[in-house]
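1. only geometry, no sequence info:
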């Protein structure tokens, strides 16, 4: 174990871990909201995130061409990329709800069937992106869209487009992008938390999560409420995808798999169905795996994260904040 490296770089390791954890938390929000309302795990949510990363990448490519951008032009491009990422992820999430879940919900299908549907939808969405060159070829667009579809199963990068300098905080060099990721993620989590707790629609979501039949009798439209739950989760996955691309700058058709697993672990760690638990679980998971990677090697990064999950659940089976969405107080 490299204790000297760990203690000498503890502040930077912690901030970087919080940045990764913030991304996990935003993705975990989709898992925890759908589970809170429907009591099922939307395993296709990882692909909702993945499509947002490509929306960010393609928007940046389209607007910067073969060169880069700077100043206010870069700010405008990034803001548009954020909007496109959120819209794309939201549309994919709504499509999932309409095609993969709503028919099963209307037929009162067992949750196991919905789970299988989610896994199937996850593979379909991932493979569609991984075979996008074949799809565009069917329509004769592979040459026109060559930059966007070639190398469909390898990494695609927007490296070099965004270059943010480091800043010194009390003499400690910190990456600006890490501070941006953490700040933006915290802001979005607060906005969603307050929306769910204080708005009329948020009360409808909580009522549906607590007792769907009673909520319907009180005038809450369950179909619309479920749609909004998927929509909010998709929007937050889009934000997470944008922040991920700012930090990592590389995506791939299967990029959502491991991140989705970690985000789901973060949701369980914090208390599945609890919005604030998703934030706490994500931040804790991100910091723990970054510390573990520094202490015992990067190859143990994922092991540390899931060992932490198992240990905490042994003592706290409902997660750190085990209160469900349906019991959340306004």
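-> Thanks, I have it. Not measured: the values here are computed from a predicted model. Numbering: from 1, shown residues only.
2. From here on, just use CA atoms for contacts and neighbour counts.
-> Noted.
3. Residue 178 touches residue 16, doesn't it?
-> Yes - if you go by CA atoms under 8 Å, residue 178 and residue 16 touch, sitting 6.2 Å apart.
4. I'd like to know how far the residue nearest to residue 149 when sequence neighbours are not counted sits from residue 218.
-> Using CA to CA, 6 or more residues apart in numbering and skipping the chain neighbours, the partner closest in space to residue 149 is residue 133 (4.8 Å). To residue 218, residue 133 is 49 Å away according to CA to CA, to the nearest Å.
5. want to compare, so here's the second one:
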């Protein structure tokens, strides 16, 4: 029984991370019908903002040397400004294009940012010592919970509550919900497209910065592709939950987290190295039976 509870805690922690990335993808898709794969590079750049560009192994810290509150604020500011810049320079001029063109633009931005990081920092992994005090595990009734998992679950809970409040109680949040339901009608009612889309990108940047810090605290390493796999799994989660549905994106993130941890726990040892392949197979099987996802958004036509 304790083993099952341990698996449950691990699954919630991993699902929390995927849920944050899924929500960031779902927000932008909801208002712009754009799957922004550059979200992975927002995460990577947020992590690399912590270190001096010229350092290689065990680098001295840049933003990471600041007090915790200032460090978090600085990383969030860097990634938010980056996401707003990519929206303004790369996506806004193509807003009237078809979804395939927007998708290609997303890949182009992603590859540009990825190679920019490699040019500045090189492609070698780096080690960063942030949040070492959180590596210790806390025991509850025989269940060991690392501090990093508690942090991830707590931060995700706070962000989910804040996002629900923002979307339901603030004018900008209500406008974003209206745009997600019917963008053209929302514009006719006075919703400013540039402002709503920029707000969606800004929130996605805040979430990317949060995931950056959580990944660095958990792993203690930086890699130029560190944001890639979380975004791929989060994209699967968004598809499972229902494209354009924020509750579906969060639900899908937790489902993918549960499936990943369960496979890691119950697969034979020889097959655990292929866990991700089994996750992909399950996603394909799910889409064959319910391609629209678990929660279907009423807005089914293309927008913007």
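-> Structure received. Here the structure is a predicted model, which means the values were calculated and not measured.
6. What does the TM-score come to for these two?
-> After superposition, the two chains reach a TM-score (TM-score structural alignment, normalised by the length of the second structure) of 0.88; 290 aligned residues with a CA RMSD of 2.3 Å.
7. residue ranges of the helices in the stretch 51-200 of the first structure, please?
-> Ranges of helices in the stretch 51-200 of the first structure, per DSSP state H, counting those that start in this stretch, are 71-96, 102-106, 111-130, 132-138, 146-149, 176-198, 200-210.
8. and of the ones you listed, who's closest to residue 155 of the first structure?
-> For these, proximity to residue 155 of the first structure was assessed by CA to CA; helix 111-130 is nearest, at 10.6 Å.
9. Go through the helices of the stretch 51-200 of the first structure and pick out the most buried.
-> Greatest average neighbour count among the helices of the stretch 51-200 of the first structure goes to helix 200-210 (a mean of 22), per mean count of other CA atoms under 10 Å.
10. gap between it and the chain center?
-> 22 Å (CA atoms, centre = their mean, to the nearest Å).
11. what do you get for stretch 168-178 of the second structure?
-> For stretch 168-178 of the second structure, the distance to the chain centre is 21 Å (CA atoms, centre = their mean).
12. In the first structure, what range does it match?
-> Using TM-score structural alignment, stretch 168-178 of the second structure lines up with residues 197-207 of the first structure.
13. that older thread, which among the helices of the stretch 51-200 of the first structure is found nearest to residue 299 of the first structure?
-> Comparing the helices of the stretch 51-200 of the first structure under CA to CA, the one sitting nearest is helix 176-198, at 22.2 Å.
14. Need the counterpart of residue 307 of the first structure in the second structure.
-> Using TM-score structural alignment, residue 307 of the first structure lines up with residue 281 in the second structure.
15. For that match, pull up the helix or strand it's in.
-> helix 275-289 (DSSP states H and E).
16. how much does that helix stray from the first structure?
-> Superposing on the first structure and averaging over aligned pairs (mean CA distance after the TM-score superposition for the first structure), helix 275-289 of the second structure comes out at 2.2 Å.
17. just checking, what packs against that helix?
-> Under the contact definition 3 or more CA pairs under 8 Å, 6 or more residues apart in numbering; DSSP states H and E, helix 275-289 of the second structure sits against helix 228-241, helix 246-266.
18. Enumerate every residue touching residue 259 of the second structure.
-> Contact analysis of residue 259 of the second structure by CA atoms under 8 Å, 6 or more residues apart in numbering lists 11, 279.
19. let me redo that: residue 260 of the second structure
-> 11, 275, 276, 279.
20. how about 7 Å then?
-> With contact set as CA atoms under 7 Å, 6 or more residues apart in numbering, residue 260 of the second structure has these partners: residue 279.
21. What lines up with it in the first structure?
-> So, by TM-score structural alignment, residue 260 of the second structure is matched to residue 289.
22. So what's the residue count around residue 165 of the first structure?
-> Per other CA atoms under 10 Å, the neighbour tally for residue 165 of the first structure reads 10.
23. Over to residue 219 of the first structure?
-> 9.
24. Just tell me what it corresponds to in the second structure.
-> Looks like residue 219 of the first structure aligns to residue 190 there (TM-score structural alignment).
25. Surely that match is within a strand?
-> No - using DSSP: H, G, I helix; E, B strand; the rest coil, the assignment for residue 190 of the second structure is coil, not a strand.
26. For it, give its distance to residue 87 of the second structure.
-> For residue 190 of the second structure relative to residue 87 of the second structure (CA to CA), the value is 21 Å.
27. swap in residue 27 of the second structure?
-> 13 Å.
28. Could you do residue 212 of the second structure as well?
-> For residue 212 of the second structure relative to residue 87 of the second structure (CA to CA), the value is 20 Å.
29. Equivalent analysis for residue 205 of the second structure, please.
-> Counting by CA to CA - residue 205 of the second structure and residue 87 of the second structure are separated by 11 Å.
30. who's more crowded, those two?
-> residue 205 (27 against 22).
31. wait, doesn't the more buried one sit right on residue 80?
-> Yes - the pair residue 205 of the second structure / residue 80 is scored as a contact, 4.3 Å apart, by CA atoms under 7 Å.
32. Please name whichever of the helices of the stretch 51-200 of the first structure is nearest to residue 294 of the first structure.
-> helix 176-198 (17.5 Å).
33. with the second structure superposed, average distance for the closest one?
-> Relative to the second structure, helix 176-198 of the first structure is 1.3 Å off (mean CA distance after the TM-score superposition for the first structure).
34. what's the angle from the longest helix seen in the first structure to helix 256-270?
-> Under DSSP state H, the helix in the first structure containing the largest number of residues is helix 10-38. For helix 10-38 of the first structure against helix 256-270, the angle by axes from the mean of the first three to the mean of the last three CA atoms, to 10 degrees is 80 degrees.
35. in the second structure, what residues pair with helix 10-38 of the first structure?
-> The aligned range for helix 10-38 of the first structure is 4-32, by TM-score structural alignment.
36. So for the matching stretch, what gets flagged as buried?
-> 7-32 (16 or more other CA atoms under 10 Å).
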